[in-house]
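Student: Requesting a structural model of the entry that follows:
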Amino acid sequence: MTAERDQLKNSLNSRTKERDQLQNNLNTKTTEKNQLQNSLNTRTTERNQLQNSLTTKTKEKDQLQNTLTTITQERNQLQNSLNTRTTERDQLQNSLNSRTKERDQLQNSLTTRTKDRDKQQNSLKVMTAERDQLKYYLNSRTKERDQLQNSLNTRTTERDQLQNSLNTTTTERDRFKTRLRFYEKPCLDGWWKFGTSCYYVSSTMDSSGAGQKECRTMGGELVIINSREEQIFIHGFKKNVWIGTFKKDRIWKWVDDTPFKPTYWMEGEPNNLNDEVACVEISQTASDPLKSWKDGPCIPKHWVCEKPFTP
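Tutor: Predicted structure coming up:
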């Protein structure tokens, strides 16, 4: 009985050594897979419990035999588990290899795409620089065009103004010619006919008051301007002449006390505002006949008389 027990015990020790070797192999494989390690730890705990039970009941052959059978089954299960985990490990390794290849392919593709992107980025920078340069040229040309357009508009406005002035002057000249032809010699010698009046331009110079006295001796008065046509007509004598207006007590009046309008002052005139007595001349320094009145002291100048035309 003791021999049999020893034999069983040896057999149990042998099985235990085999189990320990398998356990070591299992620990190595379990390191690669955490799930296998958890399972192995569970089985190891059971084995330790069985080992304690085997030690306690060593004297009982049947119990040892059962324990041996249990350990053998555990070994087989562990072997199967080891084979299963090894297969899973190999599958995972193959899967890892496949993923590594895919990663390398993706990395190569990414590198290629990055190079393409960098080329396109460089090309975009070149295009952007060219666009900005063209935009600068366009803005410069637009400014030049606008300046030329403004200059053209200014020249066109000036041309239109000159054309209007020419048309006005031509119309007035034609009117004067028509009237002069119609009244070829309507007034006395030395007098000019315009409208319903005769006009005399002095050949000598005198003060405005002296001119007024001379006009009255000839049956007239210093000229009173009643219209723009009459103003242009008097300006056409091409002399600086007194007309029939004066300032007394700082109030402008015509010699016949008619309302003082219309007026045809030069720019900046009248400028003798503080003088209590002043006279008005039609000045030839003004290019525009409708802006040719100038006030000043009543010193000697030529003067113009006006009297009604008597057929």
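Student: all contacts plus neighbour counts: C-alpha atoms, from now on.
Tutor: Noted.
Student: got a list of what Trp242 touches?
Tutor: By Cα atoms under 8 Å, 6 or more residues apart in numbering, the contact set of Trp242 is Ser208, Leu222, Cys279, Val280, Glu281, Ile282, Lys301, His302, Trp303, Val304.
Student: Just want the most central residue of this structure.
Tutor: The centroid of the chain falls nearest to Asn139 when counting by Cα atoms, centre = their mean (11.9 Å).
Student: and the strand or helix carrying it, what other elements does it pack with?
Tutor: If you go by DSSP states H and E, Asn139 is part of helix 61-182. Secondary-structure packing of helix 61-182 (3 or more Cα pairs under 8 Å, 6 or more residues apart in numbering; DSSP states H and E): helix 2-32, helix 34-56, strand 191-194.
Student: Pick the most buried one from the ones you listed.
Tutor: Most buried of the helices and strands packed on helix 61-182, by mean neighbour count (mean count of other Cα atoms under 10 Å): strand 191-194, with a mean of 20.
Student: helices and strands around whatever helix or strand comes next after that one, which ones?
Tutor: Scanning forward in sequence from strand 191-194 by DSSP H and E, the next helix or strand is strand 197-201. Contacting strand 197-201 under the criterion 3+ Cα pairs under 8 Å, 6+ apart are the following elements: strand 191-194, strand 302-308.
Student: Buried residues of the last one, list them for me.
Tutor: By neighbour count with 16 or more other Cα atoms under 10 Å, strand 302-308 contains the buried residues His302, Trp303, Val304, Cys305, Glu306, Lys307, Pro308.
Student: Before we compare anything, build this one as well:
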Amino acid sequence: MAAYEEETGITLELPGVSSRHAASRNYTDEDLTDDVQVVAPVSDTSAAIKNLTEERDTLQNKLDICGEQHTAVSDRSAAKTADLEATMKNLTEERDTLQGLLDVFEVRHQQGWVLFQNSFYYISSDTKSWQDSKADCVQKGADLVIINSKEEQNFLRKFKKRVWIGLKETEGVWKWVDGTQLSISFWIPGEPNNNNFEGKDEDCGEIRSYDQEDGWNDTPCDMQRNWICEQAL
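Tutor: As a prediction, this is how the structure comes out:
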């Protein structure tokens, strides 16, 4: 038995037999099978506990990683959902803006307005003073035209009418109806001259000559002219 213990490292405890009696008795393999209780050494138990602890910790670590991945996936899903909602919101706003422009275009088109670049233009069929012409444009949700480029000037010439534009002299300074000071201009050579036509100051601007690019003239504001309204988009 001592040899068995020495060889295997396992202590054999026999029921009802003290250790000193066990040493003096010969045991067969059958005896060992029927009567012996095998007790693992303390070192093996410690190793098993250590292994189980490591396995437990490994599993816990895997669970933690899975939890983090699940959270990350959820966060990404939430982020994707938020991005999608933001995109849908932007598209909805753009759609509504375009629909609004379409509605305005249809109404303006029916009313005889013409689209050029980023503005609608309306040319009157009757004549009024500069101030009354401006009032009519304002009533339409617009104002007398402000000319900002050569392209716009040449576009307006195509109406082939002598018309008021949104230009007026105040205390010697020519300004547009929005209050901005005149920068680019297309005066007929020699104009503006404030010629005091019929004894009146020539304080309002018009397109007098449409067959040339430089066709502006200053004239008294109570003269009767056609006019052009502009509504920016």
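Student: TM-score for this pair?
Tutor: In this superposition the chains share a TM-score of 0.50, using TM-score structural alignment, normalised by the length of the second structure; 124 aligned residues with a Cα RMSD of 2.0 Å.
Student: I'd like to know which of the helices and strands packed on strand 197-201 of the first structure lies nearest to Thr156 of the first structure.
Tutor: Thr156 of the first structure lies closest to strand 191-194 among those, at 35.9 Å (Cα to Cα).
Student: roughly how far out does that closest one sit from the chain middle?
Tutor: Put simply, strand 191-194 of the first structure sits 66 Å off its chain's centre (Cα atoms, centre = their mean, to the nearest Å).
Student: so what does it touch, helix or strand wise?
Tutor: Counting contacts by 3+ Cα pairs under 8 Å, 6+ apart, strand 191-194 of the first structure packs against helix 61-182, strand 197-201.
Student: hang on, the earlier thing: in a markdown table: the helices and strands packed on strand 197-201 of the first structure, plus distance to Lys177 of the first structure.
Tutor: Shown next, in a markdown table, are those (distance: least, Cα to Cα, whole Å):
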| stretch | distance to Lys177 of the first structure |
| --- | --- |
| strand 191-194 | 11 |
| strand 302-308 | 20 |
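Student: Out of these, which is closest to Arg99 of the first structure?
Tutor: Using Cα to Cα, these put strand 191-194 closest to Arg99 of the first structure, at 115.2 Å.
Student: mind checking the end-to-end distance for stretch 156-169 of the second structure?
Tutor: One end of stretch 156-169 of the second structure sits 21 Å from the other (Cα to Cα, to the nearest Å).
Student: For Glu30 of the second structure, grab the count of nearby residues.
Tutor: 9 (other Cα atoms under 10 Å).
Student: From Ala22 of the second structure, how far off is it?
Tutor: Going from Glu30 of the second structure to Ala22 of the second structure by Cα to Cα gives 15 Å.
Student: Ok, Leu84 of the second structure next?
Tutor: For Leu84 of the second structure, the distance to Ala22 of the second structure equals 82 Å [Cα to Cα].
Student: more neighbours, those two?
Tutor: More crowded of Leu84 of the second structure and Ala22, by other Cα under 10 Å: Ala22, with 16 against 12.
Student: one step back: got the angle between the helix holding Asn139 of the first structure and helix 2-32?
Tutor: On the basis of axes from the mean of the first three to the mean of the last three Cα atoms, to 10 degrees, helix 61-182 of the first structure is oriented at 10 degrees to helix 2-32.
Student: How far does helix 61-182 of the first structure sit from its chain's centre?
Tutor: Per Cα atoms, centre = their mean, the centroid offset for helix 61-182 of the first structure relative to its chain is 23 Å.
Student: just the angle between it and helix 34-56, please?
Tutor: 160 degrees.
Student: Which residue ranges of the second structure form strands?
Tutor: In the second structure, the strands defined using DSSP state E lie at 11-13, 37-39, 114-116, 119-123, 143-144, 163-170, 173-176, 204-207, 216-219, 226-232.
Student: Mean neighbour count added to these, as JSON lines?
Tutor: JSON lines is the format used below for the strands of the second structure (neighbours: other Cα atoms under 10 Å):
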{"stretch": "strand 11-13", "mean neighbour count": "17"}
{"stretch": "strand 37-39", "mean neighbour count": "12"}
{"stretch": "strand 114-116", "mean neighbour count": "15"}
{"stretch": "strand 119-123", "mean neighbour count": "20"}
{"stretch": "strand 143-144", "mean neighbour count": "26"}
{"stretch": "strand 163-170", "mean neighbour count": "23"}
{"stretch": "strand 173-176", "mean neighbour count": "17"}
{"stretch": "strand 204-207", "mean neighbour count": "26"}
{"stretch": "strand 216-219", "mean neighbour count": "25"}
{"stretch": "strand 226-232", "mean neighbour count": "23"}
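Student: Lys80 of the second structure is nearest to which of those?
Tutor: So among these, strand 226-232 is nearest, using Cα to Cα, at 37.9 Å.
Student: what helices or strands is that closest one leaning on?
Tutor: In terms of contacts (3+ Cα pairs under 8 Å, 6+ apart), strand 226-232 of the second structure is packed against strand 119-123, helix 130-139, strand 143-144, strand 163-170.
Student: Next, the angle from the helix ranked longest in the second structure to strand 119-123.
Tutor: If you go by DSSP state H, the second structure has its longest helix at helix 42-110. Using the same axes, to 10 degrees, one finds that helix 42-110 of the second structure and strand 119-123 are set 10 degrees apart in direction.
Student: Tell me what angle helix 42-110 of the second structure forms with strand 226-232.
Tutor: 170 degrees.
Student: Please consider this matter closed, and thank you.
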